[in-house]
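> could you look at this predicted model? Sequence included:
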Amino acid sequence: MKYYFAKFTRKRGQVEVKFPDLAGCVTFGKSWEEAYENAVDVLAGWLANAEAQFIKTPSSKKKLEGGKGELIPITVDEKILKNYEASKRFNVSFPANTLTKVDEYRKAKGLKRSSLLLKAVEEYLENHAVEV
């Protein structure tokens, strides 16, 4: 599991969070718990949207120690990271009867059509890997 250290500092009635290795990757919370949850989210969002040259290899705790605040390792949440990935719209054609079945199924499951199709494609790719 990949993780980055975040520096948590209490200031003005809130907890500020900064990732020393990732410029501009900052957040805060009213409590330590909220700050931690926000840190997990902002880390994934930052990594999903940053240009490759700005994503550094995580530093060791020893290298980052010193100064005010507490260093806490924050694991990169792959599920959240995936939610931040950019989507691209495209058109696809299905036979009418198949699309009717898709819509009946997705409505029963409370899904959007695109969410169902994405899950189906991901599952298919996982189970039918192609050697490249």
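Ah, there it is. Residues are numbered from 1 along each chain as shown.
> make it CA atoms for all contacts and neighbour counts henceforth
OK.
> and the strands in the protein, which stretches?
3-11, 14-18, 26-29, 70-75 (DSSP state E).
> just put those strands in a markdown table and tack on distance to Ala120.
Formatted as a markdown table, those follow (distance: least, C-alpha to C-alpha, whole Å):
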| stretch | distance to Ala120 |
| --- | --- |
| strand 3-11 | 29 |
| strand 14-18 | 37 |
| strand 26-29 | 35 |
| strand 70-75 | 27 |
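> use this one as the comparison:
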Amino acid sequence: MRKLTYFAVFEPTETGYSVYFPDLPGCVSFGEDFEDAQKQASEALGLHIYGMEKDGDEIPAPSKTPQVDPETASGYIISPVTVFPNLVRNELDNRAVKTNLTIPAWLKEMAEAQGVNYSKIFQAALMDYLGVNQKNN
């Protein structure tokens, strides 16, 4: 399973820890304490990598020595953060999303009278229409 580890800079603030990844500009996070900051950093890293891959951006190789911004507050901590991009992608691509559809009132009334699960029927019909048995990755 593919695993990526990047160094994060945990910068103390009055209300917790601000987090940034020197190798991934724009990948930032925050936590109310160090433990929360680590959890949030992992989530931010996973989402950032997912977004880059979705956009077709090149994922930079993790550096061995992170470049700490000179304006970083004193007392900062550098710590590795690891994610498994395939697990993140699988979770995000298979999450349930809401969509609207329009059907005639009489059809809705009949379906509700029989306790139809719209989501299940729509998903099965759409997969049949597209000729897929499961989500293609």
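Now that the structure is in, tell me what you want to look at. These numbers were taken from a predicted model, which means no experiment stands behind them.
> quick check: which of the strands of structure 1 is nearest to Ala44 of structure 1?
strand 70-75 (9.1 Å; C-alpha to C-alpha).
> give the aligned range of the closest one in structure 2.
Per TM-score structural alignment, the counterpart of strand 70-75 of structure 1 in structure 2 is residues 77-82.
> distance from the matching stretch to structure 1 after superposition?
Average distance, stretch 77-82 of structure 2 versus aligned residues of structure 1 after superposition (mean C-alpha distance after the TM-score superposition for structure 1): 0.7 Å.
> buried ones in that stretch?
Within stretch 77-82 of structure 2, the residues that count as buried by 16 or more other C-alpha atoms under 10 Å are Ile78, Val81, Thr82.
> can you check which part of structure 2 the longest helix anywhere in structure 1 sits on?
Criterion DSSP state H: the longest helix present in structure 1 is helix 32-49. The aligned range for helix 32-49 of structure 1 in structure 2 is 34-51, by TM-score structural alignment.
> residue contacts, the residue nearest the centre of structure 1?
In structure 1, the residue lying closest to the centroid (C-alpha atoms, centre = their mean) is Leu81, at 1.9 Å. The contact partners of Leu81 of structure 1, taken as C-alpha atoms under 8 Å, 6 or more residues apart in numbering, are Ala44, Gly45, Leu47, Ala48.
> turn those into a markdown table, columns for neighbour count.
Compiled in a markdown table, these are given as follows (neighbours: other C-alpha atoms under 10 Å):
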| residue | neighbour count |
| --- | --- |
| Ala44 | 23 |
| Gly45 | 20 |
| Leu47 | 18 |
| Ala48 | 19 |
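> list the residues that contact the residue sitting furthest away from the middle of structure 1.
Outermost residue of structure 1 with respect to the C-alpha centroid, by C-alpha atoms, centre = their mean, is Asn97; its distance is 36.0 Å. Residues near Asn97 of structure 1 by C-alpha under 8 Å, 6+ apart: none.
> pull up the distance across stretch 93-111 of structure 2, start to finish.
Chord length of stretch 93-111 of structure 2, first to last residue, is 29 Å (C-alpha to C-alpha, to the nearest Å).
> nope, stretch 53-68 of structure 1 is what I was after
This stretch, stretch 53-68 of structure 1, spans 28 Å end to end (C-alpha to C-alpha).
> ok now it, how far from the chain's centre?
20 Å (C-alpha atoms, centre = their mean, to the nearest Å).
> show residues contacting it.
Residues outside stretch 53-68 of structure 1 that contact it (C-alpha under 8 Å, 6+ apart) are Tyr3, Tyr4, Phe5, Thr9, Pro20, Asp21, Leu22, Ala23, Leu47, Leu71.
> ok, now with 7 Å
For stretch 53-68 of structure 1, the surrounding residues in contact (C-alpha atoms under 7 Å, 6 or more residues apart in numbering) are Tyr4, Thr9, Asp21, Leu22.
> sweet, I'm off.
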